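>>> This is a predicted model, with the sequence first.
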Amino acid sequence: MKFKLLTAALLLACSALHAQTVEVKGAWVRATVPGQKGTGAFMRITAKDGAKLVGVLSPVAGVAEVHEMKMEGDIMRMRAVPVLDLPAGQTVPLQPGGYHVMLMELKQPLPKGSTVPLTLRLQDAKGVESRLELTLPVSAVAPSAAANDAGPGDEKSGHHGEHKH
């Protein structure tokens, strides 16, 4: 029993250590209307030491995936991306029209002003997986760049959406 508790504590410590190297800013989820079954979540992710985004979870959606939208000839295509590289020190934007999180099979409407719990599954260069728990504000439009830089979501200001670990 003691061995299991020690192992669990070590795994949690490793997970927390890795999550400290990832910063999320400007995170938000697009509001939905009743009956809408999918929406997007957007943010900017910076991994100090490099990492991979290997999954996304949210209790509000039956399916949560990282997707990519890109032009192929004259057609805009969207596809699931099983792994998204987060190069060391580079900010990777998850934004409309590019990489983003798709929340599908929504279990409830997501009205403007509410929040959505979202978990990022990360993996470091050694393959160690960690989770970063976020609470994202729901908005009809992207928060302005000035507002993002001023601190909405900054844990110190008590808002949601930005997390530095």
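Sure thing, it's come through. Numbers count the residues shown, from 1 in each chain.
>>> only C-alpha atoms for contact and neighbour calcs from this point on.
Noted.
>>> where's the spatially closest residue to Val54 that is not a sequence neighbour relative to Arg121, distance?
In space, and not counting its chain neighbours, Val54 is closest to Val83: 4.7 Å by C-alpha to C-alpha, 6 or more residues apart in numbering. Applying C-alpha to C-alpha, to the nearest Å, the value for Val83 to Arg121 is 10 Å.
>>> Overlap in contacts, those two.
Listed contacts common to Val83 and Arg121 are 53-55; contacts here mean C-alpha atoms under 8 Å, 6 or more residues apart in numbering.
>>> Take those residues and lay them out in TSV including secondary structure, neighbour count and distance to Ala88.
Shown next, in TSV, are the shared contacts of Val83 and Arg121 (DSSP: H, G, I helix; E, B strand; the rest coil; neighbours: other C-alpha atoms under 10 Å; distance: C-alpha to C-alpha, whole Å):
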residue	secondary structure	neighbour count	distance to Ala88
Leu53	strand	22	13
Val54	strand	19	16
Gly55	strand	19	19
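>>> A further structure is provided below for comparison with the first:
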Amino acid sequence: MAVLLQPIKRGLAALALLGMALPALAETTVSDAWVRATVPHQQSTGAFMVLTATSDSKLVGVASPVAKTVQVHEMTMNGDVMGMREVKAVELPAGKAVSLDPNGLHVMLMGLHEQVKEGQQVPLTLTIEDAKGAKQTLQVQAPVRALTAEAGAGHEHAHQH
């Protein structure tokens, strides 16, 4: 009987080793996602969110069916002139919340196909790449907030100081 169990034990040991060799898939969570509403004929708007990855990763792409072009931009200051420039990737250090907000890094939805109105949901597809180069996509439904909305508006969390 022991002779028959030997190959089974060896097989189970090999499976256990294989399980340890498989990389744990890096997970990225998205919270507080929202898109700023637009006025009629406005061509672009911003999308904002907080990204937290379980391992060192980066946001390498964003797409949405509501816009022709979607890019990640960062605000720049050149003297007293504020500008924006495209960023090819956003580093997501392990365990650190990275905020995409109106005052810093943010997603620009450009060439909008129609007006984005408060109360709608805007679908976003985020492409995240981990340190090993493995890519995953995240589907996000971002609610549209009023034109006057600021980062953190509609935040349900109580902040204690």
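Thanks, I have it. These numbers come from a predicted model, not from an experiment.
>>> Now compute the TM-score of the two chains, please.
After superposition, the two chains reach a TM-score of 0.78 (TM-score structural alignment, normalised by the length of the second structure), with 134 aligned residues with a C-alpha RMSD of 1.9 Å.
>>> follow-up on the earlier one: pretty sure the residue nearest to Val54 of the first structure contacts Glu65?
No - in this structure, Val83 of the first structure is not within contact of Glu65 by C-alpha atoms under 8 Å, at 9.9 Å.
>>> Overlap of the contact sets of these two?
With C-alpha under 8 Å, 6+ apart, Val83 of the first structure and Glu65 have common neighbours Gly55.
>>> Give me the more crowded residue out of the two.
Between Val83 of the first structure and Glu65, Glu65 has the larger neighbour count (other C-alpha atoms under 10 Å), namely 21 against 15.
>>> Check the spacing between the more buried one and Ala146 of the first structure real quick.
Applying C-alpha to C-alpha to Glu65 of the first structure and Ala146 of the first structure gives a distance of 28 Å.
>>> hang on, the earlier thing: what does the residue nearest to Val54 of the first structure correspond to in the second structure?
In the second structure, the residue matched to Val83 of the first structure (TM-score structural alignment) is Ala89.
>>> show me what contacts Met43 of the first structure?
Contact analysis of Met43 of the first structure by C-alpha under 8 Å, 6+ apart lists 24-28, 93-95, 100.
>>> So what's the residue count around Leu11 of the first structure?
15.
>>> Can you tell me the element it falls in?
Assessed by DSSP states H and E, Leu11 of the first structure sits inside helix 2-19.
>>> What residues of that helix count as buried?
For helix 2-19 of the first structure, burial by neighbour count (16 or more other C-alpha atoms under 10 Å) applies to 15, 18-19.
>>> what does the next helix or strand along the chain from that helix rub up against?
Going down the chain from helix 2-19 of the first structure, the next helix or strand is strand 22-30, by DSSP H and E. Strand 22-30 of the first structure is contacted from outside by 39-48, 112, 116, 136-143, 148-149, 152-153, 161-165, using C-alpha under 8 Å, 6+ apart.
>>> Which stretch of the second structure lines up against strand 22-30 of the first structure?
Using TM-score structural alignment, strand 22-30 of the first structure pairs with 28-36 in the second structure.
>>> Same check on stretch 92-101 of the first structure?
Against the second structure, stretch 92-101 of the first structure falls on residues 98-107 (TM-score structural alignment).
>>> Do a quick rundown of the helices in the first structure.
2-19, 145-150 (DSSP state H).
>>> Pipe the ones you listed into CSV and attach distance to Gly127 of the first structure per row.
Shown next, in CSV, are those (distance: least, C-alpha to C-alpha, whole Å):
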stretch, distance to Gly127 of the first structure
helix 2-19, 11
helix 145-150, 31
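>>> Quick one: end-to-end distance for stretch 134-149 of the first structure.
Length of stretch 134-149 of the first structure, first residue to last, C-alpha to C-alpha: 18 Å.
>>> in that stretch, what counts as buried?
Neighbour counts over stretch 134-149 of the first structure (16+ other C-alpha under 10 Å) mark 134-139, 142, 148 as buried.
>>> What of stretch 84-101 of the second structure?
Within stretch 84-101 of the second structure, judged by 16+ other C-alpha under 10 Å, the buried ones are 87, 89-90, 92-94, 97-101.
>>> residues in contact with the most centrally placed residue in the first structure?
By C-alpha atoms, centre = their mean, the first structure has its centre lying nearest to Leu120, at 5.1 Å. For Leu120 of the first structure, the contacting residues are 53-57, 131-134, by C-alpha under 8 Å, 6+ apart.
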